[in-house]
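>>> Sharing a sequence plus its predicted fold:
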Amino acid sequence: MKALIDEWKHMLGGRTVFILLLVPIVVAAVFGYVFKNSQINEAPVAVIDLDHSAYSSQLMTKLDASQYIHVKRVFENDTDPDMLLYNEQFSAVIYLPVGLEANRLQGKQSNIGLYVDNTVAQATASLRTGVTEVITAENAVLAAGSLKASGLTDSQISGMTSNMVVQQRLLYNPTNSTMMSSVMGFVNTVMLSLIGGAALAIVPRLRSEGRLQEEMNHPVGILLRVLPYALVGCISFFLSIGLIKQLGGLRFEAGLLDMLIPFMLYTTTLSLFAMAVGWSAPTPEKASGRIMILMMPSFLLSGAQLPVSMLPGPLQVVSNILPLTWHFKFLRGMGFRGGELRYFIQELGGILILLSAFAAIILVLMAVEKRKLSKVEVRENDVSVPQQQTMAHS
């Protein structure tokens, strides 16, 4: 308990609490506001109309009526689509070929070109959906007219053209909001660097102050030193999520008490992980350089940016030793999908095993450190005894 109080005093005496609380809140507020628009509506599109027919004009009007498409300019002559996309004036180019209307009247196929600037895929996802919807509707109208002419009833036509209909529901993130992916990924990366950076320096600080040997006589006390950082980090998480929810419209279903246990387990496990990584550093300054050992694997393998299921098999196994991987399981399962804690017993067991493993590693490191110090003391005693005997004879 003495070590815990000492760590609280150290944290409150500096800027650590201020940084742990303020930086994530500022990041959450900025990113929540910047990325509040979850999709692009009225994406600017250029149309190259080589048919110059009444139907091509009607089709352009229907495309422009889609909420995802804005026909910004129409070109009457053949134009290189690349020239229209270079300067980002248009998100896509639609190419209407010669004979479009004639082929429609004759029941022949026409190849309509859609050239999409996919350098930023999220910017054009809704646009492609809008074009597909319009063309699908036009094909259905054409098919219905042909079948009607053959004497079929409206019911029979509907059965033939739409025999099976997929009725989909986009659950949990129907607007494809980046709040649940990019923004939360970045906020968690910032939190990881702050909590991990603070916990990295605990043991090197004690070593540089000459207190580590004495503190190791109470192993539990050293482990308890991570709790202040874990608790303040947990509070910072709640404040950050609240801001993103208010400013960015984040859909977060879990309540405060529901997420308290998962968040506290994550911040504690992360702090122990950081303590183990920074254990052998001689000074806090040397320990700070090891933060990349925490950040790079977590950013790449935890599911922050890329789904874990897309990783190669061995890397999926490695991801399970990263606290952030388990954090995202709780964050998405409970916070975004609204699951209750009782559905995550397996995940709770997994992160508790991980927490225990890191605590065990620290205890092993402590034992190794004690052995080294005892050997040093034995050597010093062996050297000092002959010196004392020599001085006595003289």
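Received, thanks. Numbers count the residues shown, from 1 in each chain.
>>> hey, let's count contacts and neighbours off CA atoms from now on
Fine.
>>> isn't Ile187 right up against Ala28?
One thing to correct before we go on: residue 187 is Val, not Ile. Yes: the pair Val187 / Ala28 is scored as a contact, 6.4 Å apart, by Cα atoms under 8 Å.
>>> what's in contact with stretch 277-287?
200-205, 207-208, 290, 293, 365 (Cα atoms under 8 Å, 6 or more residues apart in numbering).
>>> coming back round to it: in terms of neighbours, single out the busier of Val187 and Ala28.
Neighbour count, other Cα atoms under 10 Å: between Val187 and Ala28, Ala28 has more, with 29 against 23.
>>> quick one, what contacts that one?
Going by Cα under 8 Å, 6+ apart, the list of residues near Ala28 reads 183, 187, 240-241, 243-244.
>>> Against that first model, consider the following:
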Amino acid sequence: MHSLRDEVKFLFSGQGMPYEKVSIMVAMVITVILSVLLSGNIAREARVAVIDLDHSAYSRELISEIDASEYMDVTAVLHTAADPKSLFFQDRAVAVLYFPPGLEKDRYTGQAAHIGVFYDNTNTAQTSDIKAALNEIVGLDQAEAHGDIGSTNDTVQGQVQLAARNLFNPQGSTSNGETLGFLFFFGSMFFTFATIGMVPRLRLTHQLDDILLNGTPWDLVIRLLPYGGCLLVSWVLGMAVLRIWGDLIFSGSLLTFLFLQIFLILTTGTLSLFFGWTAANPGIASSRMILFIPGGFILGGMTGPVTFYSPWVVQLSHVFPLTWTFHFQRDVIARGAGLADVLQLFGAFLIYMGAVAILFCLRFYTARKALIRHLAQEEWQREHLQQMKADAVQ
């Protein structure tokens, strides 16, 4: 009983992780917030691009039927030849349809007519509803054309079929999906554990006061570099294992990916310093990792398809740094995008990075002003005490 009383006293003392609060917060996040964010389990209004080289009334009719589906939203229609892969960059589409020249003519002359469809298979679950919807649309179109469901059109003789191809992860390998996602997630999580207690540690050793009085925010951010270097090395080593021992498809440039990750790691580290700033000690700071790391893993497209989420959930997910990591992972590693192909996304991330930097600088200079006021007050109290002693002597 003495041991139990001692441990209960420590639990509520504030010297370690506030587990009594963390346990309740985790339960509320999972049961309330995540149940709202993850309420969708089907693809709704998934973005679809169309390359229409037929320019016919039939192709326009098909585009209208696809756009009318609750599962798909036609966001782009191109009338010139284009590389389907480029239309997937920055998650602009999850499927690309290709209407070849002569599609309508083949349909009426008895020739086999094929509609090409390319699926983004970076997440194997995100296109299942789209595949079913496209097959249903083509099936109904054929049934109507041949009079199976009330149509009297006897001029249609050909059969229109879908010719599907899965891109980026055709074999549905976990090396390109869940395993790679866990590599980035756990790497970011332990990087945060290693850095989030930095400010409380410096405060306990009285180094923080000197940095606040004589330094700049960069004096704290630069301390992240050795931890970030270890994280980069661990990611490269992990991807090498998946590439050699597993079946990871690395389509892009490793240097491009590492260049982007440098910015992402610095941003994650800065957020780590920001959230751990007010903690009394490093142990308490560690529990705050849950505030900004797991959200990106849950909503970033690695555990569940982005097409399953509401648009506002997808936009909200960008407040988590790991969401950006998965964006660049899909574009550079899976789809083979170059830096020029993701400039728009990278520009948006730089705005996010700037907002994080502003928040951190405000935290730094607010703490500096508070410290200066505290030191000034102590100096005034010391001078006042000395004056009182001098008056007493006189």
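Sure thing, it's come through. Being a predicted model, the structure only gives us computed values, none of them experimental.
>>> Between all of the contacts of stretch 277-287 of the first structure, which two are separated the most?
Using Cα to Cα, the two most remote members of these are Ser208 and Ile293, lying 21.9 Å apart.
>>> Please name the nearest non-neighbouring residue to Ala92 of the first structure.
Nearest residue to Ala92 of the first structure in three dimensions, chain neighbours excluded: Val116, at 4.4 Å (Cα to Cα, 6 or more residues apart in numbering).
>>> What is the burial count for the one you found?
20.
>>> Now for the residue mapped onto Asp258 of the first structure from the second structure: which residues touch it?
Matched by TM-score structural alignment, Asp258 of the first structure corresponds to Thr256 in the second structure. Thr256 of the second structure makes contact with 332, 338-339, according to Cα under 8 Å, 6+ apart.
>>> which residues in the stretch 101-250 of the first structure form strands?
Ranges of strands in the stretch 101-250 of the first structure, per DSSP state E, counting those that start in this stretch, are 113-116.
>>> any chance you could map the helices in it?
121-149, 154-161, 182-200, 202-208, 212-215, 219-224, 227-248 (DSSP state H, counting those that start in this stretch).
>>> Redo those helices as JSON lines? Include distance to Leu300 of the first structure.
Shown next, in JSON lines, are the helices of the stretch 101-250 of the first structure (distance: least, Cα to Cα, whole Å):
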{"stretch": "helix 121-149", "distance to Leu300 of the first structure": "20"}
{"stretch": "helix 154-161", "distance to Leu300 of the first structure": "46"}
{"stretch": "helix 182-200", "distance to Leu300 of the first structure": "11"}
{"stretch": "helix 202-208", "distance to Leu300 of the first structure": "26"}
{"stretch": "helix 212-215", "distance to Leu300 of the first structure": "34"}
{"stretch": "helix 219-224", "distance to Leu300 of the first structure": "28"}
{"stretch": "helix 227-248", "distance to Leu300 of the first structure": "21"}
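>>> out of the ones you listed, nearest to Ser302 of the first structure?
helix 182-200 (9.8 Å).
>>> mean deviation of the closest one from the second structure?
On superposition with the second structure, the average gap between helix 182-200 of the first structure and its aligned counterparts reaches 1.3 Å (mean Cα distance after the TM-score superposition for the first structure).
>>> So which bit of the second structure is that helix matched to?
If you align by TM-score structural alignment, helix 182-200 of the first structure falls on residues 178-196 of the second structure.
>>> Would you mark the buried spots in that stretch?
By neighbour count on 16 or more other Cα atoms under 10 Å, the buried set for stretch 178-196 of the second structure is 179-181, 184-185, 187-189, 191-196.
>>> so the residue most central in space within the second structure is in which element?
The second structure has Thr323 as the residue nearest its centroid, 1.3 Å off, counting by Cα atoms, centre = their mean. Per DSSP states H and E: Thr323 of the second structure is located in helix 321-328.
>>> Residues contacting that helix, please?
Helix 321-328 of the second structure is contacted from outside by 90-91, 181, 184-185, 188, 257, 260-261, 264, 267-268, 292-293, 295-297, 299-302, 317-318, 349, using Cα under 8 Å, 6+ apart.
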